[in-house]
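this is a predicted model, with the sequence first.
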Amino acid sequence: MTEKDAWSMNGYLGIIIIAILLGCAAFSLVYRQFSLGIICLLMAILLATGLTLIQPNQACVVLFFGKYIGSVRKEGLVITVPLSLRKKISLRVRNFHSSRLKVNDVNGNPIEIAAVIVFKVVDSAKAMFDVDQYEQFVEIQSETALRAVATKYPYDSFDEHELTLRGNAEEISNELKTEVHERLYVAGVEIIEARLTHLAYSTEIAQAMLQRQQASAIVAARKQIVEGAVGIVQDAMEQLEQDGVVKLNNEKRVTMMNNLLVSIVADNGAQPIINTGSLNDD
């Protein structure tokens, strides 16, 4: 089913034509031309049955004895096919805010997630005839798409190259928009925007996952500190040996490297011990 234009004319012009027909009918009945008067009266009544008022950003779906004739999008007072059934559909932009869904991420961790979907109807025929109650269809399919996207990615990760629900909101929103659009295209609905509005671990594991996040963050930070410290020590040792400041054997080199690493990596500041020489005069 695809939307098409239905026949329509300006409603104010139609009212003038109806008034003329009624005047002709009255004139004919006065002068006893009953057949002409009845025809004019019936024509006026038929045209009046096609009068309808359409608001801005609204479509009027026209059915004639069960057959789809077309849709009218002209705002204001119009006259369309007489004796037709007309159903109106809003074309305005609307929001759908999903409830908080409990799903498992790709690692099996239970999370709570919610999203807002901004949409509008672009094909009134599809919305009316291809699905049953398109608004309810939008809600169910949006939540289904949100569940599908949430199960593809982890909630959080310290791998910079891995997409996560918490760290890549823009990419996740774009994928959610694409997923919802594919599901709602059949209903003649266009998705304007899709955004996550709530994301958190489920209450039963929130405390444990917080401790896990803290531990993972500490490990990642320690790893980066150690890698930086090794680089600093290597550069310092190479610079000392190249400048000829000191000449160290393997044992002294290991001791010096150990002391430098400890002083750089330690949480507390290193306490230096100053060697001022020996008390022995020899």
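Received, thanks.

switch to C-alpha atoms for all contacts and neighbour counts from now on
Will do.

secondary structure element for the residue most central in space within the chain?
The centre of the chain sits closest to Ala194, judged by CA atoms, centre = their mean, with a distance of 1.1 Å. Following DSSP states H and E, one finds Ala194 within strand 189-201.

quick one: the strands in the stretch 1-150 of the chain?
8-10, 51-54, 58-64, 67-72, 76-80, 85-90, 94-97, 101-104, 110-121 (DSSP state E, counting those that start in this stretch).

the structure to be compared is supplied as follows:
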Amino acid sequence: MTSETPHQALNVSRERSTQAVNGYVMLLLLLGAVGVIGLAAATQNGPLLVAAAIALLVITPGFYMLQPNQAAAIILFGAYLGTDRGTGLRWTWPWLVRKKVSVRANNLVSEILKVNDLRGNPIEIAAQVVWRVTDTAQALFDVDDYKAFADVQIEAGVRAIGSRYPYDDFTHAEVTLRGNHDEVGEELRQELMKRLATAGIAVDECGFTHLAYAPEIAGAMLRRQQAQAVVAARQTLVEGAVGMVEMALELLSQKNVVELDDERRAAMVSNLMVVLCGERDTQPVVNTGTLYQ
């Protein structure tokens, strides 16, 4: 005995075109059959009346209409014959079943989902996805309900991407959900394309509409972000202050403005750092004596 994988067991359908008749031509034939019936009734021609009536019964049920970006799969006793993508009034044999499928773009905004990101932090995430049917045969025959299939797969894809990256990276060394929208959005589109290929659905565009920490950790993460911002600002401030102090001491030495020993140089550095790095304005003290008083 040999075992088959799910992919081997699935009979993948492929769309093919079928030639339906222009409905306006058949409409003229229908009007002609009506005229023949009237003529046969007037002349009491029984065989002609029966033939015209049969033609009328055969032609009338075969009409259907297709709007732009709409297709109809033609089925004969359960067998798929092809897809008609023409527009306007169309006609086919009345014993053929026509299943209409919209190939227009669909816009779906997923519900807000709670997902654990790469670091295990609970986050809330939602996405907007623009999708459309590209293969009507796959959409109708390879899945039970292609719209419900798309909804479930989009939710699963959003969850997968949300758990694949951290929400934020305070070291700015890796890809994050918050800091790399375009890159993560493109990966989400590729993920959804793979998941929806079974149903003959293509994804044209997708992106996040909601992205935030879950309420239970939002306050703590906000304080962490604020602390990181304060540390980063202090680091930049100290780096700038050290450069200014170094420049001041160098200029004083080059221009021979004042000669300072190590102790007075250290005191000057300390005073300059306090002035440059302090959060409040400093109060100057005027020294009317010497530097050593």
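Perfect, I can see it now. It should be emphasised that the depicted structure is a prediction, and the values quoted were computed from it without experimental measurement.

so what number do they get for TM-score?
Overlay of the two chains. TM-score (TM-score structural alignment, normalised by the length of the first structure): 0.87; 277 aligned residues with a CA RMSD of 2.4 Å.

how close does the strand holding Ala194 of the first structure sit to the second structure?
With mean CA distance after the TM-score superposition for the first structure, strand 189-201 of the first structure departs from the second structure by a mean of 1.6 Å once superposed.

so what's Met26 of the second structure up against?
59, 91 (CA atoms under 8 Å, 6 or more residues apart in numbering).

that one maps to what in the first structure?
Superposed on the first structure with TM-score structural alignment, Met26 of the second structure falls opposite Gly14.

swap in Pro166 of the second structure?
Using TM-score structural alignment, Pro166 of the second structure lines up with Pro154 in the first structure.

adding distance to Ser202 of the first structure and mean neighbour count, write the strands of the stretch 1-150 of the first structure out as JSON lines.
Formatted as JSON lines, the strands of the stretch 1-150 of the first structure follow (distance: least, CA to CA, whole Å; neighbours: other CA atoms under 10 Å):
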{"stretch": "strand 8-10", "distance to Ser202 of the first structure": "56", "mean neighbour count": "16"}
{"stretch": "strand 51-54", "distance to Ser202 of the first structure": "47", "mean neighbour count": "16"}
{"stretch": "strand 58-64", "distance to Ser202 of the first structure": "42", "mean neighbour count": "21"}
{"stretch": "strand 67-72", "distance to Ser202 of the first structure": "47", "mean neighbour count": "19"}
{"stretch": "strand 76-80", "distance to Ser202 of the first structure": "51", "mean neighbour count": "19"}
{"stretch": "strand 85-90", "distance to Ser202 of the first structure": "37", "mean neighbour count": "16"}
{"stretch": "strand 94-97", "distance to Ser202 of the first structure": "19", "mean neighbour count": "14"}
{"stretch": "strand 101-104", "distance to Ser202 of the first structure": "7", "mean neighbour count": "18"}
{"stretch": "strand 110-121", "distance to Ser202 of the first structure": "5", "mean neighbour count": "20"}
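
related to what we said a few turns ago, now the match of Met26 of the second structure: how far from Asp130 of the first structure?
33 Å (CA to CA, to the nearest Å).

please tell me how far Leu176 of the first structure sits from Ile69 of the first structure.
In terms of CA to CA, Leu176 of the first structure sits 35 Å off from Ile69 of the first structure.

past the lengthiest helix in the first structure, which element shows up next along the chain?
In the first structure, taking DSSP state H as the definition, the longest helix is helix 203-243. Heading C-terminal from helix 203-243 of the first structure, the first helix or strand you meet, by DSSP H and E, is helix 250-265.

how about Ala127 of the first structure, nearest residue that isn't a chain neighbour?
Distances taken as CA to CA, 6 or more residues apart in numbering place Ala187 nearest to Ala127 of the first structure, at 4.7 Å, with adjacent residues excluded.

about what we covered before: in a markdown table: the strands of the stretch 1-150 of the first structure, plus distance to Val138 of the first structure.
A markdown table is the format used below for these (distance: least, CA to CA, whole Å):
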| stretch | distance to Val138 of the first structure |
| --- | --- |
| strand 8-10 | 30 |
| strand 51-54 | 24 |
| strand 58-64 | 18 |
| strand 67-72 | 21 |
| strand 76-80 | 29 |
| strand 85-90 | 14 |
| strand 94-97 | 8 |
| strand 101-104 | 16 |
| strand 110-121 | 9 |
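
wait, which of those is closest to Asn259 of the first structure?
Checking the strands of the stretch 1-150 of the first structure against Asn259 of the first structure by CA to CA gives strand 110-121 as the closest, at 45.6 Å.

over in the second structure, find the residue span the closest one aligns onto.
Taken onto the second structure by TM-score structural alignment, strand 110-121 of the first structure occupies residues 122-133 there.

so how far is the matching stretch off the chain centroid?
Stretch 122-133 of the second structure has its average C-alpha position 5 Å from the chain's average C-alpha position, going by CA atoms, centre = their mean, to the nearest Å.
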